[in-house]
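Colleague: Sequence first, predicted coordinates after that:
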Amino acid sequence: MPRILAPLLSAVTYARWLHLVIGCVFSGVVLMVYPGVSGPSLAELLVRAVPVDAVLLVAAALVPAMRRAEGVQARLLLVPDRERDIAAEPARTWADRRRTAVWLVGRVGLGTAVGTLSVLVPVAAVDLLTTRTPDLQGVRLPALEGPSWYPLLAPVLLFGLGWLIVWAGRLQLAMAVRLLGPSPAERLAAAELRAERLLERNLLARELHDSIGHALTVTVLQAGAAREVGDPAFVAKALEVIEETGRQAMDDLERTLALLRDTREDGPGAAGEAAAAGGDALGSPGSLGSGEAGSRGDARERPGIEQLPTLFDTARAAGSPVEAWIDVAPAKLPGVLSREGYRIVQEGVTNALKYAPGEPITVRIAVRDGRLELRCVNASRTGGGTAVRPSPRRGGKGLRGIRERAVLLGGEASAGVESGEWVLAVRVPLRLGA
């Protein structure tokens, strides 16, 4: 019973009924103007008014603002589950105008039927309750002698009218979603816009994770080592490393905040364009080679492979020996490969410092068969010996970011245990898009 009665007691049902009645009011106004309220029957009058209604509604649909007005009204009274399912934008194309015309004709037709029944059914119910020979809008029931069962039909009629309003409101909502909602092309454009914004946020989050995460890891390790050692010379060196790492992190943070400002001021896509200009060309595979210079990019140049020795010195100062072989000339690498290569190695070194502090780190960078290969290897300690480091938690942002960078560069990345060592390996083509 609650499931049967709940829709009849819902405020949503009567908000939708009001939306339907507004359509009936329009039809009634037209009916009074033409062909007038006098005639053989209400049904014939309505049939005569239909062509006039249709012509006026189609003409109204040609006005771009009509679609916006109908969308706003449908959002308010039809109460959709999601407002974006019903657009509130003016008509921009002839397809929008055609859909608006179909909506207006369907809305007024359904509203006229529901509005008319909303008047006739209660009158019929009262007739059943008050007379022994009721005339239900031209359908005259036979007179009864003795106790009459006609009054029992009154609640049945009212209950049926209630559920008719419920289903008519749902049908009206479905029509609004179909005819006033975004077209397939608009839905595709909205999906592309959401994907672009998500990609921009992921890009900025990855930049912050790589740069700030590395800086915090080094700072924590240096501060802890300085506290344990207590040697003034070591403490001074640790403070120097902390200062330099903090300064680099501040530069990276300022660059990322600048990209955020570009996004807000220039609209969606600005972060991707600024990233491409500054070397963060990860928005899409097609953008990887674009914008090596630019007014914004020059001021926000990211570090490349040529800055790796400084990174290794920082790791050594944190207590982890680093052996590095860089068998490639940074000047011969595309700028984006140099910058993304630096970020990949930085993340590998950061993970080694975090999960295996003090253990040796081996880094190899070389070009083989037209591909840039980066390999970062380290082990971890358990007690007094060397043991395999447990894998970082599943779904870690660092390894996921490395894989995303490699894929967007057209390559691949792998990470796991090999012969008792943790190995991070990345291979990307030298020619972008190859």
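Modeller: Good, I have the coordinates. Numbers count the residues shown, from 1 in each chain.

Colleague: Could you use CA atoms for every contact and neighbour count after this?
Modeller: OK.

Colleague: For the stretch 51-200 of the chain, which segments count as strands?
Modeller: 135-136, 139-140 (DSSP state E, counting those that start in this stretch).

Colleague: Please state the offset of the last one from the chain centre?
Modeller: It refers to strand 139-140. Counting by C-alpha atoms, centre = their mean, to the nearest Å, strand 139-140 is centred 58 Å from the centre of its parent chain.

Colleague: how far away is the closest residue to Val108 other than its chain neighbours from Ala236?
Modeller: Leaving out its chain neighbours, the residue that sits closest to Val108 by C-alpha to C-alpha, 6 or more residues apart in numbering is Gly23, at 4.4 Å. When C-alpha to C-alpha, to the nearest Å is applied, the distance between Gly23 and Ala236 equals 81 Å.

Colleague: More neighbours: which of those two?
Modeller: Neighbours per residue (other C-alpha atoms under 10 Å) separate Gly23 from Ala236, with Gly23 holding more: 22 against 12.

Colleague: Give me the buried stretch members for the helix or strand hosting Gln248, please.
Modeller: Gln248 is located in helix 232-266, with elements delineated by DSSP states H and E. Along helix 232-266, the positions that meet the burial threshold by neighbour count (16 or more other C-alpha atoms under 10 Å) are 234-235, 238-239, 241-242, 245-246, 248-249, 252-253, 255-256, 259-260, 262-263.

Colleague: Take this one as well and set it beside the first:
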Amino acid sequence: MPRILSPLFAAATYARWLHLLIGMVFAGVVLLVYPGTEGVGVLRAVVLGTAVDGVLLTLAALVPAMRRAEGVQARLLLMPVREEDIAAEPSRSWADRRRTALWLIGRVALGLAVGLATAQVLTVAVLLLTAPGRDRPPALYGHQLPAGAVGLYPLLAPVLMFGLGWLAVWAGRLQLAMAVRLLGPSPAERLAEAELRAERLLERNRLARELHDSIGHALTVTVLQAGAARAVDDPAFTATALEVIEETGRRAMDDLERTLVLLRESPGGPTTEQPGIDRLPGLFDTARAAGSPVEVWIELPEEQLPGVLSRESYRIVQEAVTNVLRHAPGEPVAVRIVARQGQLELRCVNALTGEGSRRGGGGKGLRGIRERAALLGGEATAGRQDGEWVLAVRLPLRLGA
């Protein structure tokens, strides 16, 4: 019983019913203007009115904004499960205009049928309800109702209203299906939406890598410095460790604020400078202060590296150094950055000792390095070689070449 009655009390049913009746109103207005209701036969009026409706609706569908207007109205009154199933964009092709024309004609035709049925059922229901109070039984469609059962006629009115309600339910569902079919996103719009979702996903992944690399590095350095200061118990060393912790924390806060600005999508908000390859000396000083000697060879061209290449190179080296501090603290690190033969080669080598001897190649940091390299058209490898852990990254100097 609830499954039979609940659709009759749903807000969507009456919103869709209203949407259907709007189509009947349009057809009625056109019929009153031409061919009119006087001196014209019913059949001829219906044929002429239908022809005029079809022409006007087809012409209206040629206007690109009509598809947007119909889509917005359908989303509001037809109440689809997912709004994106009905497009709210103007027509961009003749296929969109053709589908809009079919939608308009189908909407008006179905609305006219439901509207006429609604008017007829309501009229009959009123006549049945008022039959006992009349001097004689009412006539329906030229036929006089029997007088013997006049007291039972009011009981038929709820049955008619129940049928009318379910007619509205099924007609509304049909109208919604037509809207999804004819006003739904075109293949080009679906492709554009998929590309937009992919871009957003890539941006979210990039921001996640930024946070992982920056905050992970800061926490690693902070933990190592705090532990070393407590173990050494030297006031001078403790003061130096606190300075390193302070500077590392400040840089991490800058990176966090910059990332949050991007997440808030507030271009007018405060921003911080993107870290680039020129910030590497500070990174190496932090690693040395944490107890890991760092040897560096940098051979770069005089011209400045592209901004995105400089930024991603910094993050790659930062993650490599962080992994060394986390898995092989205190071990020497050799970093080589060379530009030759149209490629930027980044190489980070450290000895495998302690936890580093058990390190695998599937961590989030290494996965992030591979993703960064792939997005720039390069490649990254990491693994054990002759008792050492070697990370090698190759990136094209001319992005997109």
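Modeller: Thanks, I have it. Computed from a predicted model, the values in this text were never measured in an experiment.

Colleague: what's the TM-score for these two chains?
Modeller: Between these two chains, after superposing, the TM-score reads 0.75 (TM-score structural alignment, normalised by the length of the second structure); 392 aligned residues with a C-alpha RMSD of 4.5 Å.

Colleague: Following the helix holding Gln248 of the first structure in sequence, what is the next regular element?
Modeller: Note on helix 232-266 of the first structure: by DSSP H and E, the next helix or strand toward the C-terminus is helix 270-278.

Colleague: what span of the second structure lines up against that next one?
Modeller: Per TM-score structural alignment, helix 270-278 of the first structure has no counterpart in the second structure.

Colleague: Name the nearest residue to Ala215 of the first structure, ignoring sequence neighbours.
Modeller: The shortest distance from Ala215 of the first structure to any residue that is not its chain neighbour, by C-alpha to C-alpha, 6+ apart, is 5.6 Å, and that residue is Thr245.

Colleague: Now check the second structure for the residue matching that neighbour.
Modeller: Structural alignment (TM-score structural alignment) places Thr245 of the first structure against Thr248 in the second structure.

Colleague: Gly216 is in contact with its match, correct?
Modeller: No: the pair Thr248 of the second structure / Gly216 is not scored as a contact, 11.0 Å apart, by C-alpha atoms under 8 Å.

Colleague: can you give me the end-to-end distance of stretch 72-91 of the second structure?
Modeller: 13 Å.

Colleague: Tell me which of the strands of the stretch 51-200 of the first structure sits nearest to Leu164 of the first structure.
Modeller: The closest approach between Leu164 of the first structure and any of those, judged by C-alpha to C-alpha, belongs to strand 135-136 at 18.2 Å.

Colleague: how far apart are that closest one and its match in the second structure?
Modeller: The superposed strand 135-136 of the first structure is, by mean C-alpha distance after the TM-score superposition for the first structure, a mean 6.9 Å from where its aligned residues fall in the second structure.

Colleague: before we move on, back to that, contacts only, for the match of Thr245 of the first structure.
Modeller: With contacts taken as C-alpha atoms under 8 Å, 6 or more residues apart in numbering, Thr248 of the second structure has the following neighbours: 218, 221-222, 286.

Colleague: Against Glu89 of the second structure, how distant is it?
Modeller: When distances are taken as C-alpha to C-alpha, Thr248 of the second structure and Glu89 of the second structure turn out to be 48 Å apart.

Colleague: got it, and Arg209 of the second structure?
Modeller: 35 Å.

Colleague: same question, Met66 of the second structure
Modeller: Distance of Met66 of the second structure to Glu89 of the second structure, computed by C-alpha to C-alpha: 9 Å.

Colleague: The longest helix along the first structure vs helix 270-278, what angle?
Modeller: In the first structure, assigned by DSSP state H, the helix with the most residues is helix 184-229. Here helix 184-229 of the first structure points in a direction 60 degrees away from that of helix 270-278 (axes from the mean of the first three to the mean of the last three C-alpha atoms, to 10 degrees).

Colleague: angle of helix 184-229 of the first structure against helix 232-266?
Modeller: Taking the same axes, to 10 degrees, one finds that helix 184-229 of the first structure is oriented at 170 degrees with respect to helix 232-266.
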